[in-house]
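Engineer: Quick one, what's the 3D model for this:
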Amino acid sequence: MAETIFSKIIRREIPADILYEDERCLAFRDVNPQAPVHVLVIPREPMESLATAPAEAAGLLGHLLLKAAHVARQEKLESWRTVINTGAEAGQTVFHLHVHVIGGRPLAWPPG
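Structural biologist: As a prediction, the model looks like this:
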């Protein structure tokens, strides 16, 4: 997998507003928020996207979703949206798998 800005955040080469971290993942505020709360949850293990995630990553993927919910509660959200963009046409701009946690305002459907 190619080097990404998220790899640099994990190594603390680029600063981020980190809200949660453990041995498997890291959660930090998005620098281009689309709502009052916009957090990214990323695996420490390099993984480009859901499209390339191996079957043995199932436990890690579940962990990311549970930590997304943890961060949402930590941010005092009662409702939120979790989004995983997969591929450029779906809006993925950083090719290191990440879960968006978006909330703090009403969210329309369908999304943009």
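
Engineer: only C-alpha atoms for contact and neighbour calcs from this point on.
Structural biologist: Noted.

Engineer: What's the local residue count around Leu40?
Structural biologist: Using other C-alpha atoms under 10 Å, Leu40 has 24 other residues around it.

Engineer: What of the one 4 residues further on?
Structural biologist: One way to gauge burial is a neighbour count; for Arg44, by other C-alpha under 10 Å, it gives 20.

Engineer: With His100 instead?
Structural biologist: Neighbour count of His100, defined by other C-alpha under 10 Å: 23.

Engineer: right, and it touches Leu40 too?
Structural biologist: Yes. Contact criterion C-alpha atoms under 8 Å: His100 and Leu40 qualify, at 4.7 Å.

Engineer: other SSEs contacting the longest strand seen in the chain?
Structural biologist: Longest strand of the chain, by residue count under DSSP state E: strand 37-43. Applying 3 or more C-alpha pairs under 8 Å, 6 or more residues apart in numbering; DSSP states H and E, one finds that strand 37-43 contacts strand 25-29, helix 58-74, strand 99-103.

Engineer: Let's see this one next, to set against the first:
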Amino acid sequence: MECVFCAVVAGSVPAHVVHRDEWTVAFLDRRPLFPGHTLVVPYGHVETLAELPAELLEPYFSVVQRVAAAMEGALGAAGSFVAANNRISQSVPHLHVHVVPRNPKDGLRGFFWPRGRYRDEEEAAEVADRLRAALEG
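Structural biologist: Next up, the predicted model:
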């Protein structure tokens, strides 16, 4: 089955496109959190952020940044929420960044994330060491 986001990029599935360039397509989410909720996807089938080629990082996130900034002027939003899922909760297995216009008291509360604490500073240091080693390795 063809990826629906690849089909949007190809123009074979209709979408309300707000931006298109040689690297990305930005279009309105069909089931928005708020009007203006936009998805930014790269050309080519890339499933996760880790798989996005390094040379596409700047042009891709430049569009994400521009869409977020445009929401304030175009939609009167006070700010925006920018997020991407990788595999878990990724309804379409194609990299996409959600850019959602936000306003005070808009009803979106903490985006459903239960917060916790580290057991102690030692546990936090161990987790930081594991991540640091993976990034340096």
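
Engineer: Give me the TM-score for this pair.
Structural biologist: Superposed pair, TM-score by TM-score structural alignment, normalised by the length of structure 1: 0.82. Supporting alignment: 105 aligned residues with a C-alpha RMSD of 1.8 Å.

Engineer: Distance from the chain centre to the longest strand of structure 1, please.
Structural biologist: How far strand 37-43 of structure 1 lies from its chain's middle: 3 Å, per C-alpha atoms, centre = their mean, to the nearest Å.

Engineer: And stretch 59-75 of structure 1, by the same measure?
Structural biologist: Centroid displacement of stretch 59-75 of structure 1 relative to its chain, using C-alpha atoms, centre = their mean, is 9 Å.

Engineer: List the contacts of it.
Structural biologist: Applying C-alpha atoms under 8 Å, 6 or more residues apart in numbering, the external contacts of stretch 59-75 of structure 1 come out as 19-20, 24-25, 27, 37, 41-43, 78, 80, 82, 99-101.

Engineer: Among the residues you listed, which pair sits farthest apart?
Structural biologist: Using C-alpha to C-alpha, those span at most 25.3 Å, a distance reached by Arg24 and Glu78.

Engineer: out of those two, which sits in the busier spot?
Structural biologist: More neighbours surround Arg24 than the other of Arg24 of structure 1 and Glu78, with 12 against 9 (other C-alpha under 10 Å).

Engineer: before we move on, back to that, which one of the helices and strands packed on strand 37-43 of structure 1 is the most hemmed in?
Structural biologist: Comparing those by mean neighbour count (mean count of other C-alpha atoms under 10 Å), strand 99-103 ranks first with a mean of 23.

Engineer: mean shift between that strand and structure 2?
Structural biologist: Average distance, strand 99-103 of structure 1 versus aligned residues of structure 2 after superposition (mean C-alpha distance after the TM-score superposition for structure 1): 0.7 Å.
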